[in-house]
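*Asks:* below are the sequence and a predicted model for it; my questions follow.
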Amino acid sequence: MSYDLIIKNGLVILEGGEVKTDIGVKDGIITGIGHGLTDGETILDATGLIVSPGMVDAHVHITEPGGSYRDQWEGYETGTAACAKGGVTSFVEMPLNQIPATTDGKTLEIKYNAGKGKLKVDVASFGGLVPFNLDNGGIKEQHEGGVAAYKCFMATCGNRDIDFDFMNVDDYSLYEGMRQIAKTGKVLAIHAENAALTDTLGDLAYKSGETSLKSYVESRPVFTEVEAIRRAIFFAKETGCRIHICHVTCPEGVAEVTKARAEGVCVTCETCPHYLYFNTDELDAIGQVTKCSPPIRDKENQKELWKKVLHGEVDFVVSDHSPCTPDLKESENAFEAWGGISAVQNSVDVFYDEAVQKRGMPLTQFADLIAANPADLYKLNQKGRISIGKDGDFVLIKPDAPYTLKAEDLEYRNKISAYVGRKIGAQVVQTILRGKVIYNKDSGVTKEFSGNYIKVK
């Protein structure tokens, strides 16, 4: 059989384990896996490289359209270029921070149109659950429009001075939203923090003159995250809605998910590399680029969170790429700075280094956490695995190849990242989307826009 692309001699992560073998791709689909594949239009030698499924990043914010308020935040062209350079071949896009937020069929179509011709990787979409789309058919319209899942905030979010911005749910909106989403069979992903507590604790700290990132972290203690996770799980029991807890930062939060799952609740969870990499004590020295919510916690918390990840209690790892313009990170007061980390370009290399090289995570678990598990949860059926019939999406990783990240290396529109200046112990050397090379370390990101929207019906 002839192939459009053959990848030879790499250590390939298959479902049953890693093996040195060849992969053949025809018309964008994996059609051959085995030794001795030779008849290929393009042949890539992956000797010495790890061949992993491309990352399916299930938590990415792209701010296009910006609605004249956020036009200089991350757009599709730069955001998907950063994905390509970072080994992310597909992602699920959040229903905020673009204006208008994605909350019904019309706003979903606006988002699809905004990205036409600008995608370098494949993109699925989250629909939004907000208090104002429960009575207008917005949940059903988004389902019919092909969203992969839904997203809501239990923490305060959005700018009430901007029309059509996103908005957090109250308890009734969460309950009723779950009832409606349960009818679609899709998942509700939840930012779980207790809004009343974190808002008040933050306001008290701010008014007392606190300005540091350490004080910001202290204003959002672990119990405010755990309480919201428990409440979300309880509502899921009542409504039968499948739920997913976003960016869990603490082992106690993961434990709640594990307990509920053992009781038969359909609940999963994710975490992010920055929670496994940075810790509270170093945040003020790095600066506001490390501010996010839920916040980055202390070393002991991080140590216990790693145990949960390695034990298999965390379902997948995501970037939570949430960039903004540099001016919003320049305040000396942590309580005034924008909360969000630019991270999509460095999720694969940082996580590979920290998980596989430093802590001995099996390669199959690594591939499950970055690709197979998110693809399964959100029904991205062509993604997530190196197996016959799946899309030919790969990231080629060079292990034990340390480099120091520089701002000029970033593909983001605004070249800021908490990882700038950090030595990362592995490198993404090629990214391949449906059999096409979209990033090569020597030549950079392709100029072509080969990505498509993925609609889950």
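*Replies:* Yes, it's here. Numbering: from 1, shown residues only.
*Asks:* for the rest of this, base every contact and every neighbour count on C-alpha atoms.
*Replies:* Noted.
*Asks:* can you map out the helices along the stretch 1-150 of the chain?
*Replies:* 76-86, 105-115, 138-144 (DSSP state H, counting those that start in this stretch).
*Asks:* okay, the angle between the first one and helix 105-115?
*Replies:* This points to helix 76-86. Between helix 76-86 and helix 105-115, the angle comes out at 70 degrees (axes from the mean of the first three to the mean of the last three C-alpha atoms, to 10 degrees).
*Asks:* then this one, side by side with the first:
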Amino acid sequence: MDLVLRAARVITPDGEVAADVGVRDGRIAAVTGIGRLDGDRVVELADDEVLLPGLVDTHVHVNDPGRAEWEGFGTATRAAAAGGVTTVVDMPLNSLPPTTDVAALEVKRAAARGAVHVDVGFWGGIVPGNAADLRPLHDAGVFGFKCFLIHSGVDEFPHVELPDLTAALTALPDALTIVHAEHPHDVTESGPDYAGFLASRPHRAEDHAIADLVGVARETGARVHVLHLSSGSALALVADAKAEGLRLTAETCPHYLTFVAEEIADRATQFKCCPPIRDAANREQLWRGLRDGVVDLVVSDHSPCTPELKEGDFATAWGGIASLQLGLPAVWTQARRRGHALPDVVEWMARKPADLVGLRRKGRIAEGADADFAVFAPDDAFVVDRNRLHHRNPVTPYHGRPLAGVVRQTWLRGRPVTGDEPRGRLLSRGET
């Protein structure tokens, strides 16, 4: 073996085991009983460390090119690696141009090439008028298509109406379509304080939109994925769709599983996101949805901006949360309190996101998979300091929050990620 990682605790698809993980040519060549392998290099994890597969985050806004002052491929992927994330899939909007045709995809790939510290794939976008661009984008390797049912926040990526979405899904039944599901008829003008913002985007906005998506999934038979689910009352809709056999899945995010509306101050706009963070009872509904398999996965929806865009009040500030580096400890902190173990977290944050986009070599410690790992100390702890994060702009609602679990090292295809040499690859749909 080129490398052997030896640990008393390794999270595999079969659960937690003591194991040697052997690596050859950047892939996992063997997972055996501890002490059975030898290699050119043998790394023994400390007694308090656990070997996890590298996490897969399929919901990241890098904003590069065009708004690289908000983030950027270099800073975003350093932050990802610092948080144990070895694969990200970049959203098609907030960059300029948005990824709504092949030419824009090539512009984005050019901006990322040679700058990424983890592996990066790309989503395409569905907007009014680009139906003819979807098949070429699909053939060019995007992992699927994102659309909004409500204003996206940027005018260059307009939302679609249900007939547009139905037509797109009918034309591309084999593609994955991911949807920001809030119904515009249920959203009102926000007040300046948090209560006013929360009231402006009520549960029914999500519930109404998700009910529409269930209908579209039923009509077309296509794969539909609900993004950043925040409404616990929508879980029954998702559960019923799955029971019916529809190809509908859903994700939620660390901030919906961590924060509660009751604790958000009126000027704390670092908490603003759409859909919004709801009350404590709703948070517990989301945790039950994860436990029961109604919610499939947890991803960041990392959506940063410059500090001045977060100034003001909840009516005017940019809606997006920066958390790419902190997702694993944030989720683990809450999960362990509810009786979940690390294999559950790995399922939600590594294997299932990888499976969603068809990356069968990612998100698992198994023979044939890429040798992507996170060395995690689950019982270590830290207090978040925004100035020590790798995101381009030090704005996050996690600042000052104590979290359990420290990522001590991240490996990409059998080599440590140091942040000095960008060795990430650009990924395309269909890679096995």
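*Replies:* Received the coordinates, thanks. As the structure is a computational prediction, the values presented were derived from the model and not from experiment.
*Asks:* any idea what the TM-score is?
*Replies:* Here the TM-score for the pair of chains, by TM-score structural alignment, normalised by the length of the second structure, is 0.96; 428 aligned residues with a C-alpha RMSD of 1.3 Å.
*Asks:* mean neighbour count and distance to I7 of the first structure for the helices of the stretch 1-150 of the first structure - can I get that in CSV?
*Replies:* Listed next are those as CSV, based on neighbours: other C-alpha atoms under 10 Å; distance: least, C-alpha to C-alpha, whole Å:
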stretch, mean neighbour count, distance to I7 of the first structure
helix 76-86, 27, 18
helix 105-115, 17, 30
helix 138-144, 21, 37
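*Asks:* so for C152 of the first structure, which of the ones you listed sits nearest?
*Replies:* helix 138-144 (11.9 Å; C-alpha to C-alpha).
*Asks:* now the closest one: which residue numbers in the second structure?
*Replies:* Aligned using TM-score structural alignment, helix 138-144 of the first structure spans residues 133-139 in the second structure.
*Asks:* that stretch vs the first structure, average distance?
*Replies:* Here stretch 133-139 of the second structure, set against the first structure after superposition, deviates by a mean of 0.7 Å using mean C-alpha distance after the TM-score superposition for the first structure.
*Asks:* is the closest residue to V445 of the first structure other than its chain neighbours in a helix, a strand, or coil?
*Replies:* Distance criterion C-alpha to C-alpha, 6 or more residues apart in numbering; nearest residue to V445 of the first structure, sequence neighbours excluded, is Y439 at 4.3 Å. With DSSP: H, G, I helix; E, B strand; the rest coil as the basis, Y439 of the first structure sits in strand.
*Asks:* burial count for Y439 of the first structure?
*Replies:* With neighbours defined by other C-alpha atoms under 10 Å, the count for Y439 of the first structure comes to 26.
*Asks:* could you measure from the residue nearest in space to the middle of the first structure over to E304 of the first structure?
*Replies:* Residue closest to the average C-alpha location in the first structure (C-alpha atoms, centre = their mean): H59, at 2.8 Å. Taking C-alpha to C-alpha, to the nearest Å as the measure, H59 of the first structure falls 23 Å from E304 of the first structure.
*Asks:* what's the answer for V123 of the first structure, then?
*Replies:* As judged by C-alpha to C-alpha, V123 of the first structure and E304 of the first structure stand 33 Å apart.
*Asks:* got it, and K214 of the first structure?
*Replies:* 20 Å.
*Asks:* the two: who's more crowded?
*Replies:* The residue with more neighbours, out of K214 of the first structure and E304, is K214; 21 against 14, by other C-alpha under 10 Å.
*Asks:* which ones are touching that one?
*Replies:* Applying C-alpha atoms under 8 Å, 6 or more residues apart in numbering, we find K214 of the first structure in contact with 280-281, 283-284.
*Asks:* kindly recompute the last result at 7 Å.
*Replies:* Going by C-alpha atoms under 7 Å, 6 or more residues apart in numbering, K214 of the first structure touches 280, 284.
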